[in-house]
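A.B. asks: heads up, no residue letters with this:
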């Protein structure tokens, strides 16, 4: 699964550029990209429905970092990693910079990112929107569409319908619905601007 086109986490990062590159960044972004990476691990066979873990390196550093973390704390539910995984949006943004897909200015917390190939992004979004109207989708594409819609990326093509794709995520179909349920609850809390509700929710994941 080498390259931007194969890893769901990188595809979602790139196609969600308006949100990932925004300053400040929405608190919904990191959990969603971590969900994408968990789906990647399931698609690669590194996570199975019985929560068996294969720690064989995938060759993708963020995936290997998360896989090692999950293996070290097997008692944690997978949804816990949406808020505690050792990877963030910057992890994936830096990977896109290394691939030459994005540009970056500055260092550390002040580093800013921008899409170096915006026309390619627009074309890929258009292809994905067309594919959604002509199912079934390949598992990685289904997961990408699902998470882009969950993030509410502002410039998705008209009629883009990623919701409902969880059951079409192939080897990750056992995992995707649960992750999306947690992401939806988190989104509702963020939109409610209720600090007490946010803290109560996160207490479940300490």
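C.D. replies: Looks like it arrived, so ask away. Predicted model, so just to flag it, every value in this text is computed and none were measured.

A.B. asks: Going by C-alpha atoms from here, please, whenever you check contacts or count neighbours.
C.D. replies: Fine.

A.B. asks: Do you have the strands of this protein handy? List them.
C.D. replies: 102-105, 112-115 (DSSP state E).

A.B. asks: Could you point out the longest helix of this protein?
C.D. replies: Identified as the longest helix of the chain according to DSSP state H is helix 176-192.

A.B. asks: What is it packed up against?
C.D. replies: Packing partners of helix 176-192 (3 or more C-alpha pairs under 8 Å, 6 or more residues apart in numbering; DSSP states H and E): helix 29-43, helix 139-151, helix 195-203.

A.B. asks: Make JSON lines out of the strands of the chain and add mean neighbour count and distance to residue 151.
C.D. replies: What follows is these, written out as JSON lines (neighbours: other C-alpha atoms under 10 Å; distance: least, C-alpha to C-alpha, whole Å):
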{"stretch": "strand 102-105", "mean neighbour count": "16", "distance to residue 151": "20"}
{"stretch": "strand 112-115", "mean neighbour count": "20", "distance to residue 151": "18"}
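
A.B. asks: try this one next to it:
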């Protein structure tokens, strides 16, 4: 089943930032979002992932199918690498974490507390969570931040494998991951006029 976004309008801090965004993803496809910093890519991804309400438009095909990875790694500092993945596997109803650990070269760090990891290691662990979710659609916001070249290659390999298995990926990134992916520049959808400030109902999600 496809992911479809139709005529979506989103706001940041109560102010509209993007309007009229439409996109679709089919199994095995990736779409890369581009645009300058502050253009609304994060807000768009969070809205598609269901973390904040849209101003207008519709998202279909997302129900219980999205795994979102944002700027925060979502780790528990006092749990080990293995324990963090086991925790997230239990949340999503899966069991095996060995594949996720191997995919992101985390096996040698299995017994390390997450709080003692370097920024790049934490990022790899945060991304490894994607592999234990069992979710078909990955929505990723600048996933390669803090990763060195080798780790970027590991991540790209994980995305390739996910797509080959029929998964989908929506990724905001300025890095060339070597994917056969369409590119959507959000710049034409930016709201440029001075917008009337809306209610604060969405601010709790930002």
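C.D. replies: That came through fine. None of the values given here were measured: they were computed from a predicted structure.

A.B. asks: Quick TM-score on the pair, please.
C.D. replies: For this chain pair, the superposition-based TM-score is 0.30 by TM-score structural alignment, normalised by the length of the first structure; 100 aligned residues with a C-alpha RMSD of 5.4 Å.

A.B. asks: With distance to residue 68 of the first structure as new columns, can the strands of the first structure be given to me in JSON lines?
C.D. replies: Supplementary listing: the strands of the first structure in JSON lines, determined by distance: least, C-alpha to C-alpha, whole Å:
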{"stretch": "strand 102-105", "distance to residue 68 of the first structure": "27"}
{"stretch": "strand 112-115", "distance to residue 68 of the first structure": "28"}
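
A.B. asks: picking up where we left off before, in the longest helix of the first structure, which residues are buried?
C.D. replies: By neighbour count on 16 or more other C-alpha atoms under 10 Å, the buried set for helix 176-192 of the first structure is 176-177, 179-180, 182-184, 186, 189-190.

A.B. asks: angle of that helix against helix 29-43?
C.D. replies: Interaxial angle of helix 176-192 of the first structure relative to helix 29-43 (axes from the mean of the first three to the mean of the last three C-alpha atoms, to 10 degrees): 180 degrees.

A.B. asks: Residue 17 of the first structure contacts residue 118, correct?
C.D. replies: No - using C-alpha atoms under 8 Å as the test, residue 17 of the first structure is too far from residue 118 to be in contact (9.2 Å).

A.B. asks: Could you check which of the two has the larger neighbour count?
C.D. replies: Under the criterion of other C-alpha atoms under 10 Å, the comparison of residue 17 of the first structure against residue 118 puts residue 17 first, with 21 against 15.

A.B. asks: ok, now which ones touch that one?
C.D. replies: Shown in contact with residue 17 of the first structure (C-alpha atoms under 8 Å, 6 or more residues apart in numbering): 114-115.

A.B. asks: ok, now how distant is it from residue 146 of the first structure?
C.D. replies: In this view, residue 17 of the first structure and residue 146 of the first structure are 16 Å apart by C-alpha to C-alpha, to the nearest Å.

A.B. asks: mind listing what's buried in the top helix by length along the second structure?
C.D. replies: If you go by DSSP H, the second structure has its longest helix at helix 149-164. The neighbour-count check on helix 149-164 of the second structure (16+ other C-alpha under 10 Å) flags 151-160, 162-163 as buried.

A.B. asks: Tell me the one of these nearest residue 127 of the second structure?
C.D. replies: Distance to residue 127 of the second structure, by C-alpha to C-alpha, is smallest for residue 155 among these, at 7.8 Å.

A.B. asks: can you give me the helices for the second structure?
C.D. replies: Secondary structure of the second structure (DSSP H): helices at 41-48, 81-91, 98-103, 119-128, 130-133, 149-164.

A.B. asks: I'm done for today, thanks for sticking with me.
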